[in-house]
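Participant: Requesting a structural model of the entry that follows:
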Amino acid sequence: MKDSLFVGAHADPTGPSAQPLSAVEIMVTLAGIPLAVLVVCGFVLAILVMIV
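Facilitator: The predicted model follows:
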């Protein structure tokens, strides 16, 4: 999954700026996964509350 994300973000992964961007993207991905999970859970809870 990480490889596909990097390939999608960088058309040319062998570019001169591939390494620093990859490190930043890894940190953003690790920080973004729990945030995305919390956002999805929040939406699901909000929908359930509205239905009930």
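Participant: can we go C-alpha only for contacts and neighbour counts from here?
Facilitator: Will do.
Participant: residue ranges of the helices in the protein, please?
Facilitator: Here the chain has its helices, by DSSP state H, at 2-9, 18-51.
Participant: is it possible to export those to TSV including mean neighbour count?
Facilitator: Formatted as TSV, these follow (neighbours: other C-alpha atoms under 10 Å):
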stretch	mean neighbour count
helix 2-9	11
helix 18-51	12
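Participant: For the comparison step, fold the sequence that follows:
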Amino acid sequence: MEKNFGYLLSAFIIIWLGHLIFLLRLLYRQSNLNKELALLRELVKEKESK
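Facilitator: All right, here's what the predicted structure looks like:
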């Protein structure tokens, strides 16, 4: 019983870590996209003002 519990616990932790990393990567990608969009908007404004 103890061995099975250890396996379950480690599998659970590994799965959670995988989800956490996935979510963090999504958030990081989202913030990068927002920065790129802001830069693009500034470029468009500069072109329109010329």
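Participant: Could you find the counterpart of L23 of the second structure in the first structure?
Facilitator: Matched by TM-score structural alignment, L23 of the second structure corresponds to I26 in the first structure.
Participant: How about S22 of the first structure, nearest residue that isn't a chain neighbour?
Facilitator: F6 (7.4 Å; C-alpha to C-alpha, 6 or more residues apart in numbering).
Participant: Now which residue in the second structure aligns to that neighbour?
Facilitator: Match for F6 of the first structure (TM-score structural alignment): no aligned residue.
Participant: coming back round to it: distance-wise, check the match of L23 of the second structure relative to Q19 of the first structure.
Facilitator: Separation of I26 of the first structure from Q19 of the first structure (C-alpha to C-alpha, to the nearest Å): 11 Å.
Participant: right, and the residue nearest to S22 of the first structure touches V24 too?
Facilitator: No - counting by C-alpha atoms under 8 Å, F6 of the first structure stays clear of V24, with 11.1 Å between them.
Participant: now the alignment partner in the second structure of I47 of the first structure: how far from S31 of the second structure?
Facilitator: Counting by TM-score structural alignment, I47 of the first structure corresponds to V44 in the second structure. For V44 of the second structure, the distance to S31 of the second structure equals 20 Å [C-alpha to C-alpha].
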